[in-house]
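J.: Return a 3D structure for these sequence lines:
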Amino acid sequence: MTNSKRCKYHDRLSQLPDALIFEMFRLMPMTDVVRTSVLSKRWRNLWANTPFLNFDNDTMLFDDDRLRKFVDRALSLWKGTRVLKFKFQASRRVAGDDSIYSDVDSWVSFAETRGVEELYLCLDWDCSYSVPQCLYSCSSLKALKLLDCNLKIFGNVQWNQLDSLSLCLRMVNGHTINQILSGSPRLRVFILGCIDIDGNLSIQSNSLKQLGILNLRGSEDYAVSELRICTPNLKILELRGVVNLYAKCLLMNVSSLSHATLGLHGIDSHEYGLFSGKALSQILPTIQHVEDVILSDWSAKGLRAMKMDSSFPNVKSLELRCCSYDYKHVVGVLQIFPKLERLVLKYHKGDGHHQDQRESLNLPESFVYS
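T.: This is a model prediction of the structure:
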């Protein structure tokens, strides 16, 4: 490339507005953001003003010591006025030495004191890290995602601006969930994925529009006897791998619900048969007004239970995902969906891969099958 062409190329980069450059930085790990300093003279220190700090070690591929030094160095050189998004994701390449916890605390505090709006924290090791208490009083937060962390709240939660919350944890206390919801008056989206719940789980919120409760398997030490959902303005509900764990599964005041996804893992198993039967009898009547339904990981027993106990007079769109040897049972339950306009049927052969199955079904001509 000639010098004139190179200069022209650099001039075009220099003419880009900061807002556009920072939007590009939003999508890049900090290692690549720092490297942009060689592109033009104007860009030399621009990276140090970006409001988007993305320390994703799955991309950067640092070992433990190098990761710490890089994050510390980048934050010490940062000259911005506000952090809009802060992401720290470790990886299994990081040894998980407890000494890094104090570093993570200081990085979270750095973001909190600079009015962070989006925070993503994933430690990806033994789940023994507890997020610092300063995070619970971060009133600037609008979106928060925590993976493989512990939640220990001493005091009140003050997430007055929080709109979206995603938690993927090893264990959580039911009381902790109550503290979070009571301290998040504007929360619209809540996704909870957890193996063990200590205590009953109660979801009560007037602001929630979307709720997902995923992969709750439970254990002998942390048995849950009740799941209670009271969300009068909820539009979207997803329950996966959860229903068969509860002696009581109560959906109360979900009159605004328009889309429901139920995934009842292990519904045919001997161990969970009793719980799943109770859950079905409690859940299905409460979602009969829903127009858009997805039933995932259902088996013949679940489909037969639907046929006996349920009617869905308002469902217009239905998606069924079940085992290949159960899909023919679908035909027998279509009569409980009198207003059905759209049917999607997917089955898997046991390897987790879903396929469409159409040719074996004799559907009424009025159905729009997609």
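J.: Every contact and neighbour count from this point should use C-alpha atoms.
T.: Will do.
J.: How far away from the center of its chain is the strand or helix carrying residue 7?
T.: Element membership of residue 7, judged by DSSP states H and E, is helix 3-15. In terms of C-alpha atoms, centre = their mean, to the nearest Å, the centre of helix 3-15 is found 43 Å from the chain centre.
J.: can you check stretch 179-192 too?
T.: The answer for stretch 179-192 is 13 Å, by C-alpha atoms, centre = their mean.
J.: Check stretch 118-132 too.
T.: Averaging C-alpha positions (C-alpha atoms, centre = their mean) puts stretch 118-132 15 Å from its chain's average.
J.: Any idea how far apart the tips of that stretch sit?
T.: One end of stretch 118-132 to the other measures 16 Å (C-alpha to C-alpha, to the nearest Å).
J.: Please identify the buried residues of it?
T.: 118, 119, 120, 121, 122, 123, 124, 125, 127, 129, 131, 132 (16 or more other C-alpha atoms under 10 Å).
J.: now stretch 3-13
T.: 10, 13.
J.: can you check stretch 334-341 too?
T.: Buried residues in stretch 334-341, counted by 16+ other C-alpha under 10 Å: 334, 336, 337, 339, 340.
J.: And stretch 162-179, by the same measure?
T.: 162-174, 176-177.
J.: Contacts made by that stretch with the rest, please.
T.: 127, 139-153, 156-157, 184-204 (C-alpha atoms under 8 Å, 6 or more residues apart in numbering).
J.: These, buried ones only, as a ChimeraX selection?
T.: In ChimeraX, this line selects whichever of the contacts of stretch 162-179 come out buried by 16+ other C-alpha under 10 Å:
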select :127,139,140,141,142,143,144,145,146,147,148,149,150,151,153,157,184,185,186,187,188,189,190,191,192,193,194,195,196,197,198,199,200,201,202,203,204
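J.: Pipe the buried residues of stretch 118-132 into JSON lines and attach distance to residue 55 and secondary structure per row.
T.: Listed next are the buried residues of stretch 118-132 as JSON lines, based on distance: C-alpha to C-alpha, whole Å; DSSP: H, G, I helix; E, B strand; the rest coil:
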{"residue": "118", "distance to residue 55": "13", "secondary structure": "strand"}
{"residue": "119", "distance to residue 55": "11", "secondary structure": "strand"}
{"residue": "120", "distance to residue 55": "10", "secondary structure": "strand"}
{"residue": "121", "distance to residue 55": "10", "secondary structure": "strand"}
{"residue": "122", "distance to residue 55": "11", "secondary structure": "strand"}
{"residue": "123", "distance to residue 55": "12", "secondary structure": "coil"}
{"residue": "124", "distance to residue 55": "14", "secondary structure": "coil"}
{"residue": "125", "distance to residue 55": "16", "secondary structure": "coil"}
{"residue": "127", "distance to residue 55": "19", "secondary structure": "coil"}
{"residue": "129", "distance to residue 55": "18", "secondary structure": "coil"}
{"residue": "131", "distance to residue 55": "17", "secondary structure": "coil"}
{"residue": "132", "distance to residue 55": "18", "secondary structure": "coil"}
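J.: Before we compare anything, build this one as well:
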Amino acid sequence: MENYRAGLVTCAKEDRISNLPEHLIDSILERVPLEEAVRTSILSKNWRNVDFGASLCGPQISLPQLKKLSMYSCTNVSNFNIKATRIWSLAVFTCPGVMLLQLLHSPCISRFAIRDFVQGERMNLEWVLRNLPVIEALYIDGSSLKFLSAENIPKWLPHPVNSLKHLRLRNFEVGDLDQLHGALCLLRNSPNLKSSVIQLYMEPQVDVGLASNHLDTPNCLDYTLKQLQTVEIISLEGSGPELLFIKLLLAHSPSLESLTNRPSRDSDVQKRFDIAKDVMQFPRASTNAKMFYLDLEP
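T.: A predicted model of the protein is given here:
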């Protein structure tokens, strides 16, 4: 998933624009109309901190060669109106008001990353996944997952996400019921999921009772993660919901090969020992699953 920092447009074999000093790139962008820059693929790496204004408002711009699109902290993106049916890698980070469904019209998107999604249109997790028919790697943060799961998403989606193989959750608050429902929906509807990296986050002084009760109920997941092989848990603090979530994964993953736990930097030696002791006692569906305990989060 780290490769989401890859280029925006890679139409040429040698990318000279992206290697220029940042102040020169800014100078170029100030002088070239944005619409023309998009058409000629001058923005060859990433769009960062761009104010689109009305530049891309109006008729749809066709970019048939665009394959990778990364947008970071862009503003006025509600006017962003492009048609790029060959995009296979899309990243949208902190772009308030982005009209996401306008970007998800490519049938080729196999890698999608979203962070700090702020409402640009009425949508939910089901609608997003419906527009990603060949998604293989999904990177989503807790706030975006919460927004997309706030409406009553169905337990079972109309169509399973058969293509999804790699899932990364960032700043996932397992004690937040909306985020928890969203994560369970992703797990339950991804029959071919092979790996998952989950970076946890616990909001201080938040009542996690509802999440704990839900995780502790029979049939909370009610699905066997037959293909899941590797799981990495980062920033583990050892709270009740976190441990119950790990217990759930171990109980429903018969092909699991490894579970790696990285405690939070705030945890002391005794806390890390208690976490390891609790996890080791959880029943495992896989007799081959190995447990790894790394000292600190990376």
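J.: re earlier: in helices, which of the contacts of stretch 162-179 of structure 1 fall?
T.: Among these, DSSP state H puts none in helices.
J.: Of the contacts of stretch 162-179 of structure 1, which belong to strands?
T.: Members of the contacts of stretch 162-179 of structure 1 lying in strands (criterion: DSSP state E): 143-147, 189-198, 201-204.
J.: Nearest to residue 273 of structure 1 among the buried residues of stretch 118-132 of structure 1?
T.: Minimum distance to residue 273 of structure 1 across the buried residues of stretch 118-132 of structure 1 is 31.1 Å, recorded for residue 127 (C-alpha to C-alpha).
J.: pretty sure the closest one is touching residue 149, no?
T.: Yes - using C-alpha atoms under 8 Å, residue 127 of structure 1 makes contact with residue 149 at a distance of 5.2 Å.
J.: Burial check on the residue nearest to residue 327 of structure 1 when sequence neighbours are not counted, number of neighbours?
T.: Sequence neighbours aside, residue 347 is the residue nearest to residue 327 of structure 1 in space, at 6.8 Å (criterion: C-alpha to C-alpha, 6 or more residues apart in numbering). Other residues near residue 347 of structure 1 come to 22 when the count uses other C-alpha atoms under 10 Å.
J.: repeat for residue 246 of structure 1
T.: For residue 246 of structure 1, using other C-alpha under 10 Å, the count is 22.
J.: That one and residue 90 of structure 1, how far apart?
T.: 34 Å.
J.: circling back to that earlier point, tell me which of the buried residues of stretch 162-179 of structure 1 fall in strands.
T.: Those of those mapping onto strands are 164, 165, 166, 167, 168, 169, 170, 171, 172, 173, per DSSP E.
J.: residue in structure 2 matching the second one?
T.: Taking TM-score structural alignment as the criterion, the aligned counterpart of residue 165 of structure 1 in structure 2 is residue 112.
J.: Where do the strands of structure 2 begin and end?
T.: Here structure 2 has its strands, by DSSP E, at 47-48, 61-62, 68-72, 82-83, 89-93, 111-115, 137-141, 166-172, 195-200, 230-236, 258-263, 290-293.
J.: ok, now how distant is residue 247 of structure 1 from residue 313 of structure 1?
T.: From residue 247 of structure 1 across to residue 313 of structure 1, the span is 27 Å (C-alpha to C-alpha).
J.: So for the two, which residue has more residues nearby?
T.: Using other C-alpha under 10 Å, the more surrounded residue of residue 247 of structure 1 and residue 313 is residue 247, with 19 against 16.
J.: neighbours of the closest residue to that one other than its chain neighbours, just the number please.
T.: The shortest distance from residue 247 of structure 1 to any non-neighbouring residue, by C-alpha to C-alpha, 6+ apart, is to residue 225 (5.2 Å). Residue 225 of structure 1 has 14 neighbouring residues, counting by other C-alpha under 10 Å.
J.: Show the contacting residues for residue 225 of structure 1.
T.: Residues in contact with residue 225 of structure 1 (C-alpha under 8 Å, 6+ apart) are 200, 245, 246, 247, 248.
J.: And for residue 92 of structure 2?
T.: Contacts of residue 92 of structure 2 (C-alpha under 8 Å, 6+ apart): 70, 71, 72, 113, 114, 115, 117.
J.: residue in structure 1 matching it?
T.: Counting by TM-score structural alignment, the partner of residue 92 of structure 2 is residue 146.
J.: Tell me which residue of structure 1 matches up with residue 18 of structure 2.
T.: With TM-score structural alignment defining the correspondence, residue 18 of structure 2 maps onto residue 29 in structure 1.
J.: correct me, but its match touches residue 52?
T.: No - taking contacts as C-alpha under 8 Å, residue 29 of structure 1 lies outside contact range of residue 52: 9.4 Å.
J.: Looking at the two, which is more packed in?
T.: Between residue 29 of structure 1 and residue 52, counted using other C-alpha under 10 Å, the more crowded position is residue 52 (26 against 19).
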